[in-house]
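>>> structural data only, the sequence is not supplied:
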């Protein structure tokens, strides 16, 4: 089963006898609060997911990055509150860049839920297709039709800690999912230090999408990653990715999975790496 689905596929699924649970994760670094965006209009029946309290744990200045993983019990409780059951089919959507939706997809997979897919193109694709939009909050019956029984079982997706990321940058392929100028250290709008992990390879997530914000066809993604030295035949055992705080890199993991490669996510990412000033930093276009 592909980890993504199209708007027409979702429309058909929602009209069937066993519709999926739809989660709205329109997270961005700037702009109006996500809850207000959701209340303005969402896929009918979609359930709002707060990124900062559900898909991320509290940040610790001492390390772990801006968006560490949520505690298993916190994530599980939030999913149960949304009515998520062990056998639920789930579809997540967000902004066209796919960042928030991919993080939700990754978290659900990491905590043991297998049947989860991302709406290709996000909410913008839904609206562009002329599909109906529901304002406000769903009524209680629509929000939770049955009690959830989701139990978090960590370990469903590969994770890299800081030492594993450093080793992979030297001995495998560690992809930096941020924009090229941040990788090169020319600008750093969020973290105190610019640059990249020595040995990491620049692979901005924007190149995973077409002009309409849809994921490239798997064959084109395979070509893209092959040009970076990734061979799908190795199963991605020596491939990992990071970004600023483990959000856009989740979209990279999703794109790699579409290409047939299973990759590890350095959740702490650059914000964790630079929390310790003793760690080396490379700048410029070379891997370092």
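All right, it came through fine. On a predicted model such as this, the values are computed, not experimentally measured, just so you know. Residues are numbered from 1 along each chain as shown.
>>> when you work out contacts or count neighbours from here on, use the C-alpha atoms and nothing else.
Noted.
>>> in the stretch 1-150 of the chain, which spans are helices?
In the stretch 1-150 of the chain, the helices defined using DSSP state H, counting those that start in this stretch lie at 7-15, 34-40, 72-81, 99-110, 122-128, 140-143.
>>> format those as CSV; extra columns: distance to residue 213 and mean neighbour count.
Formatted as CSV, those follow (distance: least, Cα to Cα, whole Å; neighbours: other Cα atoms under 10 Å):
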stretch, distance to residue 213, mean neighbour count
helix 7-15, 13, 13
helix 34-40, 19, 16
helix 72-81, 28, 18
helix 99-110, 11, 26
helix 122-128, 8, 19
helix 140-143, 28, 12
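>>> which of those helices sits closest to residue 51?
When the helices of the stretch 1-150 of the chain are ranked by distance to residue 51, counting by Cα to Cα, first place goes to helix 99-110 at 7.4 Å.
>>> now what about the closest one, what contacts it?
Contacting residues not belonging to helix 99-110 are listed as 24-28, 51, 55, 92-95, 114, 116-118, 153-158, 246-251, 254 [Cα atoms under 8 Å, 6 or more residues apart in numbering].
>>> next one: stretch 66-76
Contacts of stretch 66-76 with the rest of the structure, by Cα under 8 Å, 6+ apart, involve 52-60, 111, 150-154, 245-247, 267-268, 271-272.
>>> now do the end-to-end distance for that stretch.
Start and end residues of stretch 66-76 are separated by 21 Å (Cα to Cα, to the nearest Å).
>>> likewise for stretch 180-190?
Its first and final residues considered, stretch 180-190 spans 15 Å by Cα to Cα.
>>> what's the burial count for the nearest residue to residue 179 once chain neighbours are set aside?
Across the structure, with Cα to Cα, 6 or more residues apart in numbering as the measure, the residue nearest residue 179 apart from its sequence neighbours is residue 204 (5.1 Å). By the other Cα atoms under 10 Å criterion, the neighbourhood of residue 204 contains 20 residues.
>>> gap between residue 204 and residue 3?
20 Å.
>>> now swap in residue 258 and tell me
Here the criterion is Cα to Cα. By it, residue 258 lies 7 Å from residue 3.
>>> second one coming, line it up with the first:
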């Protein structure tokens, strides 16, 4: 299944806010520990519902650190979360945050991967004027919990990659592994999140912030294409492109951007560096 990088403008979807045509989700989350839900309660775009990264977009019950800080939940469980909001695959799901889509892209990726029509809101929260904000909870329950159930349904192997397969592709020289973290964390400078510093051997730095401008809006596809071409990624790229980050969240921003600008489908390495550095014997570069 291919993903569609649907980028929408607030002016275009405003007439549909609060209707059955569209569901708007606020996916704010902060690496420094601030509460995204508290920020949502204080102010959010009209009709938006809160979708929590820690309880809805990852599986907090997973105890294996090799799966990373934000392990993907079972896709069937995630679909249960979406249906608890009353959404269907005939409706458009639009996701936003206040960090240029770096968190919302994870929700876009997950929803798209299981067949929903999903989009990112260009500019995120900053795209709205004061008259479009409201506070408090939305009428629909805003914080469902993942119903962790066993399921044989798994993520599409064309969209994700396992650690053994990643190692094989890298050793054969058949992959370009992107690291969406900041250049400092990629180099192992001032690492404050994971227990080890550095990056997966062979990974190239592709900070997700380079995909957007100062207004948190996506750059023109031509400018984005030039940036990725410097990393060896272009229309004629034969190597497989893999996206990683710290825990499989901002990596989705690069996946969205590559699809948006180049119509190139990259695969996600869900554990990313936080999972890699917990696996005994894995080397780390700085």
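Here it is on my side, so go on. Since the structure is predicted, the reported quantities are computational estimates derived from the model, not experimental observations.
>>> and the TM-score between them?
TM-score for the superposed chains, counting by TM-score structural alignment, normalised by the length of structure 2: 0.87, backed by 271 aligned residues with a Cα RMSD of 2.4 Å.
>>> most distant residue from the centre of structure 2?
No residue in structure 2 sits farther from the centre than residue 131, which is 28.4 Å out by Cα atoms, centre = their mean.
>>> which position in structure 1 pairs with residue 207 of structure 2?
For residue 207 of structure 2, the aligned residue in structure 1 is residue 204 (criterion: TM-score structural alignment).
>>> now swap in residue 72 of structure 2 and tell me
In structure 1, the residue paired with residue 72 of structure 2 according to TM-score structural alignment is residue 69.
>>> neighbours of its match, how many?
Neighbours of residue 69 of structure 1 under the rule other Cα under 10 Å: 19.
>>> nearest to residue 278 of structure 1, of the helices of the stretch 1-150 of structure 1?
Across the helices of the stretch 1-150 of structure 1 (criterion: Cα to Cα), the nearest stretch is helix 99-110, sitting at 29.0 Å.
>>> post-alignment, the closest one versus structure 2, mean distance?
With the two structures superposed, helix 99-110 of structure 1 lies on average 0.8 Å from its match in structure 2, counting by mean Cα distance after the TM-score superposition for structure 1.
>>> what range in structure 2 matches that helix?
Residues 102-113 of structure 2 are where helix 99-110 of structure 1 aligns, taking TM-score structural alignment as the criterion.
>>> would you map the helices across the stretch 151-286 of structure 2?
Secondary structure of the stretch 151-286 of structure 2 (DSSP H, counting those that start in this stretch): helices located at 163-172, 183-186, 221-229, 251-262, 272-276.
>>> tabulate those helices (a markdown table), appending distance to residue 67 of structure 2 and mean neighbour count.
As requested, these are exported to a markdown table (distance: least, Cα to Cα, whole Å; neighbours: other Cα under 10 Å):
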| stretch | distance to residue 67 of structure 2 | mean neighbour count |
| --- | --- | --- |
| helix 163-172 | 10 | 14 |
| helix 183-186 | 19 | 20 |
| helix 221-229 | 28 | 16 |
| helix 251-262 | 15 | 25 |
| helix 272-276 | 5 | 26 |
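>>> can you add distance to residue 15 of structure 2 and give those back as TSV?
Listed next are the helices of the stretch 151-286 of structure 2 as TSV, based on distance: least, Cα to Cα, whole Å:
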stretch	distance to residue 15 of structure 2
helix 163-172	44
helix 183-186	40
helix 221-229	27
helix 251-262	24
helix 272-276	39
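>>> quick one: buried ones out of the contacts of helix 99-110 of structure 1?
For those, a burial check counting by 16 or more other Cα atoms under 10 Å picks out 24-27, 51, 55, 92-95, 114, 116-118, 156-157, 246-251, 254.
>>> from these, which ones fall inside strands?
Using DSSP state E, the members of these that fall within strands are 24, 92-93, 116-118.
>>> quick one: buried residues of stretch 234-242 of structure 1?
Using 16+ other Cα under 10 Å as the test for burial, stretch 234-242 of structure 1 gives 236, 238-242.
>>> which one of the helices of the stretch 151-286 of structure 2 lies closest to residue 235 of structure 2?
Using Cα to Cα and comparing the helices of the stretch 151-286 of structure 2, the one that lies nearest residue 235 of structure 2 is helix 251-262, at 6.9 Å.
>>> which neighbouring elements make contact with that closest one?
Contact partners of helix 251-262 of structure 2 among helices and strands, from 3 or more Cα pairs under 8 Å, 6 or more residues apart in numbering; DSSP states H and E: helix 104-113, helix 221-229, strand 240-244, strand 267-268.
>>> let's see 7 Å
helix 104-113, helix 221-229, strand 240-244 (3 or more Cα pairs under 7 Å, 6 or more residues apart in numbering; DSSP states H and E).
>>> between those, which one is closest to residue 176 of structure 2.
When those are compared by Cα to Cα, strand 240-244 sits nearest residue 176 of structure 2, at 4.9 Å.
>>> helices or strands next to that closest one in the packing?
Where contact means 3+ Cα pairs under 7 Å, 6+ apart, strand 240-244 of structure 2 is packed against strand 175-179, helix 251-262, strand 267-268.
>>> tilt between it and strand 175-179?
For the pair strand 240-244 of structure 2 and strand 175-179, the angle between their directions (axes from the mean of the first three to the mean of the last three Cα atoms, to 10 degrees) equals 20 degrees.
>>> with structure 1 overlaid, report how far strand 240-244 of structure 2 is off on average.
Relative to the matching residues in structure 1, strand 240-244 of structure 2 has an average distance of 0.7 Å after the fit, by mean Cα distance after the TM-score superposition for structure 1.
>>> centre of the chain versus that strand, how much separation?
Distance of strand 240-244 of structure 2 from the chain centroid (Cα atoms, centre = their mean, to the nearest Å) equals 13 Å.
>>> list of residues touching it?
Outside strand 240-244 of structure 2, the residues that touch it by Cα atoms under 7 Å, 6 or more residues apart in numbering are 174-180, 251, 254-255, 266-269, 272.
>>> can you pick the most crowded of those?
Note: the member of the contacts of strand 240-244 of structure 2 with the most neighbours is residue 251, at 32 neighbours, neighbours being other Cα under 10 Å.
>>> which position in structure 1 pairs with that residue?
Applying TM-score structural alignment, one finds that residue 251 of structure 2 aligns to residue 249 in structure 1.
>>> repeat for residue 227 of structure 2
So, by TM-score structural alignment, residue 227 of structure 2 is matched to residue 224.
>>> where's residue 188 of structure 1 relative to residue 56 of structure 1, distance?
For residue 188 of structure 1, the distance to residue 56 of structure 1 equals 22 Å [Cα to Cα].
>>> those two: who's more crowded?
Here residue 188 of structure 1 and residue 56 are set side by side on neighbour count (other Cα under 10 Å), and the busier one is residue 56, at 22 against 15.
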